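Participant: sequence first, then the predicted structure, then my questions.
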Amino acid sequence: MKSFLKIVLALGIGFLVGFLIIELLYGNVTALDFSNLYFWLSILLLLLSVGLIIFVCLTSNILLKKNKQQAKNLNEDDLDRFKYNTFNQLTAASTTALVMSLVALAIQILNAEIMWLIITSGIIFTITVILSIFVGGIINSLYPERNLPNPSDKDYADKLFEASDDGEIHVMAKGLYRSTQLTMTLLFISMVAMILYSIITEDSQVFSIIIIGLIMIINQVKYAKEIKER
C-alpha cells in the first residue's frame, strides 16, 4: 500500500511539474484541444474503477464466506488479522473507485461532454457509492458480538472508540494522525501548484485556492480542539 501511494504521488508530481515546464517554455498549452486527452483519461479512470469494483465484490465475498465458516484452517488470531487487513483493503479500494469515477464524471460534464460517456460515468459512480455503503456495513457482519455502531450513526466515532480496546484505539489514532499529516502536506502542495498554475497560465484558480485554505484551517482548528485538555 505504501509503495502504491508513493507511485501515485510521484506520478502526480511528475505530471504537474512536466505540465508547468512545458507551459513555461512553449506557452499557452491550455489553449490546445484536450478533448482527446480527456476522453482517454476518463476511459482509464472508469476502467480502473470497474477493476476495483470487481476486486471489492470478489474479495468481500471471500471475506464473508471465510468469516461464516470461521476459516477452519486458520486459528482465531490469524482469522482476526485476515478480517482486519482485508476490510481495510476493501475500504481503500471502494473509496478509490468512488473518487476515480467521480473525477471521470466531472471531466466529462465540464470538458468533453460526450453523452454516452457521461451516462456510463454516472452509472459507475452510482455503483461505487452503493458499494462504499455496503463495505462500510460489512464490519458489523464480521464482529456481530462487539456491538459496533452503524457507519451512518451521527456519533459513530465516539461509539467506535467505546467499543474498541486500548490497542485498537492506539492503532486507529496513529493511522489517523499520519493520514491527517499527509493530507495537510498534499493540500499545501496543491495550493502552491495552483498558485504557480495561475501565474504561468493566467487562468485564475483563486476560488480553489481559497477552498483548500479554508479546509486546511478548519482541519487544524478541529484537531486542536479535539486534543485540548479538558
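Facilitator: Noted; the coordinates are in hand.
Participant: contacts and neighbour counts: CA atoms only from here.
Facilitator: Noted.
Participant: does residue 149 count as helix, strand or coil?
Facilitator: Secondary structure, DSSP: H, G, I helix; E, B strand; the rest coil: residue 149 is coil.
Participant: residues contacting it?
Facilitator: 140, 156, 159-160 (C-alpha atoms under 8 Å, 6 or more residues apart in numbering).
Participant: return the member of those residues nearest to residue 211.
Facilitator: Using C-alpha to C-alpha, residue 156 is the member of the contacts of residue 149 that sits closest to residue 211, with 26.6 Å.
Participant: surely the closest one touches residue 150?
Facilitator: Yes - if you go by C-alpha atoms under 8 Å, residue 156 and residue 150 touch, sitting 6.8 Å apart.
Participant: coming back round to it: redo the contacts of residue 149 as a markdown table? Include distance to residue 81, secondary structure and neighbour count.
Facilitator: Compiled in a markdown table, the contacts of residue 149 are given as follows (distance: C-alpha to C-alpha, whole Å; DSSP: H, G, I helix; E, B strand; the rest coil; neighbours: other C-alpha atoms under 10 Å):
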| residue | distance to residue 81 | secondary structure | neighbour count |
| --- | --- | --- | --- |
| 140 | 16 | helix | 15 |
| 156 | 23 | helix | 14 |
| 159 | 22 | helix | 15 |
| 160 | 18 | helix | 16 |
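Participant: how about the residues you listed in a markdown table, adding distance to residue 62?
Facilitator: Compiled in a markdown table, the contacts of residue 149 are given as follows (distance: C-alpha to C-alpha, whole Å):
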| residue | distance to residue 62 |
| --- | --- |
| 140 | 16 |
| 156 | 27 |
| 159 | 28 |
| 160 | 25 |
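Participant: got another, please set it beside the one above:
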Amino acid sequence: MKKTLKMILYLIIGAAVGLLVSITAQNIGGDVSTDRFYLSVSITTTIVAAFLIVLGIFQYRRLLTVAKDYTESMDEDSYDKYRYNKYNEIQIYGVIGFVLSLISLAIPLVIMNTYFSLPTFLFTFIVYIVSIIFLTRTTKLITKLYPERNLPQPSDKNYTDKLLLASDEGERHIMTTALYKTFSFTQVGIFFGILLLIVYSMLTGESQIFSIIILGIIMIISNTKYYSEIKEK
C-alpha cells in the first residue's frame, strides 16, 4: 500500500512540476494555444481522477464483502489490521480523486470566455459529481466497519472531540502524530507554492498576486489556529 501511495504522490508532484514548466515555456514562447493545452491537462487529470475513483469503489465493495464474514479468510487480529489499512487506503483514493476532479472541472470553467469545450466540461462535471458521491459514502464507512463502537459522524457537532473520546490512547497517539506531520508538510508546501507562483509571475508576466495573497492568508490562519489550540489554557 505504501509503495502504491508513494508512486501516486510522486506522479502527482512530477506532473505538477512538468505542467508548471510547460505552461511557463508556452507563455514565454507564445506559439501554442494555452487554452487548448489547459483543456488537454483537464482531460488527462479527469481520466486519472476517474481511475482512482473506480479503484476506490472496487476496494470499497471488496472491504464490505470481507466485513460480512471475515472468519472465512482471516482471524480477528488480521481482520482488524486489514480493515484499518483498507479504510485509510479508500479514503486516500477518494480524496485524491475528488481534488483532481475539482481541478479538472475548474479549468474549462475558468477559460470558458476564451475557449469552451462542452464535451470536456460534461466529462469533468460527471466525474466530479461521482467523486462527491463516493467521498460522501466513504465518510460513513467507518461506522459500518466498527458497529460495536460509538464513533461520531463527520457531520456531528464537535466531531474532533467526540472522535478523540471514542479512541483509545494508542489511536490518539497515531492520529495526533499524523496530524502534526501533515500540518508541517502543508506549511512547507504552501511556502514553496508561493515561491513557485512568484517565479511564474516573473517569468511569464502573468500576475499571480491574488493567489499569493490567498495562500499567505491560509498559511497565517492555519499557523495561528494551531498554536492557539495547543497553548496552555
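Facilitator: Done, it's in. A quick note: this is a predicted structure, and the numbers were derived from the prediction, not measured.
Participant: what is the aligned counterpart of residue 196 of structure 1 in structure 2?
Facilitator: Using TM-score structural alignment, the equivalent of residue 196 of structure 1 in structure 2 is residue 199.
Participant: apologies, that question was intended for residue 162 of structure 1.
Facilitator: By TM-score structural alignment, residue 162 of structure 1 lines up with residue 165.
Participant: quick check: its match vs residue 190 of structure 2, distance?
Facilitator: 31 Å (C-alpha to C-alpha, to the nearest Å).
Participant: pull the contacting residues for residue 194 of structure 2.
Facilitator: 212, 215-216.
Participant: which of those fall within helices?
Facilitator: In helices, defined here by DSSP state H, the members of the contacts of residue 194 of structure 2 are 212, 215-216.
Participant: going by distance to residue 104 of structure 2, which of the residues you listed wins?
Facilitator: residue 215 (20.1 Å).
Participant: quick one: residues contacting the closest one.
Facilitator: Contacts of residue 215 of structure 2 by C-alpha under 8 Å, 6+ apart are 190, 194.
Participant: under the alignment, what does it map to in structure 1?
Facilitator: Checking TM-score structural alignment: residue 215 of structure 2 goes with residue 212.
Participant: and the gap between its match and residue 178 of structure 1?
Facilitator: Distance from residue 212 of structure 1 to residue 178 of structure 1, by C-alpha to C-alpha: 19 Å.
Participant: same check, this time on residue 29 of structure 1
Facilitator: Applying C-alpha to C-alpha to residue 29 of structure 1 and residue 178 of structure 1 gives a distance of 37 Å.
Participant: before we move on, what about residue 131 of structure 1?
Facilitator: Counting by C-alpha to C-alpha - residue 131 of structure 1 and residue 178 of structure 1 are separated by 26 Å.
Participant: more crowded one of the two?
Facilitator: Set side by side, residue 131 of structure 1 and residue 178 show more neighbours around residue 131, with 21 against 12, by other C-alpha atoms under 10 Å.
Participant: name the element the aligned residue in structure 2 for that one belongs to?
Facilitator: In structure 2, the residue paired with residue 131 of structure 1 is residue 134, using TM-score structural alignment. Under the criterion of DSSP states H and E, residue 134 of structure 2 resides in helix 118-139.
Participant: once aligned to structure 1, how far is that helix on average?
Facilitator: Compared with structure 1 after the fit, helix 118-139 of structure 2 shows a mean deviation of 1.0 Å (mean C-alpha distance after the TM-score superposition for structure 1).
Participant: once you drop chain neighbours, what's closest to residue 120 of structure 2?
Facilitator: residue 43 (6.7 Å; C-alpha to C-alpha, 6 or more residues apart in numbering).
Participant: contacts only, for the one you found.
Facilitator: 104, 120, 124 are the contacts of residue 43 of structure 2 under C-alpha under 8 Å, 6+ apart.
Participant: give me the three-state assignment for it.
Facilitator: Note that with three-state DSSP, the state of residue 43 of structure 2 is helix.
Participant: that one and residue 121 of structure 2, how far apart?
Facilitator: From residue 43 of structure 2 to residue 121 of structure 2 the distance is 9 Å (C-alpha to C-alpha).
Participant: can you check residue 32 of structure 2 too?
Facilitator: Taking C-alpha to C-alpha, one finds residue 32 of structure 2 at 21 Å from residue 121 of structure 2.
Participant: comparing the two, which residue is more hemmed in?
Facilitator: residue 121 (20 against 12).
Participant: which residue in structure 1 lines up with the more buried one?
Facilitator: Counting by TM-score structural alignment, the partner of residue 121 of structure 2 is residue 118.
Participant: surely that match and residue 110 touch.
Facilitator: No - assessed by C-alpha under 8 Å, residue 118 of structure 1 is found out of contact with residue 110, at 10.2 Å.
Participant: about what we covered before: list just the nearest of the contacts of residue 43 of structure 2 to residue 73 of structure 2.
Facilitator: residue 124 (39.0 Å).
Participant: neighbours around the closest one, how many?
Facilitator: 28.
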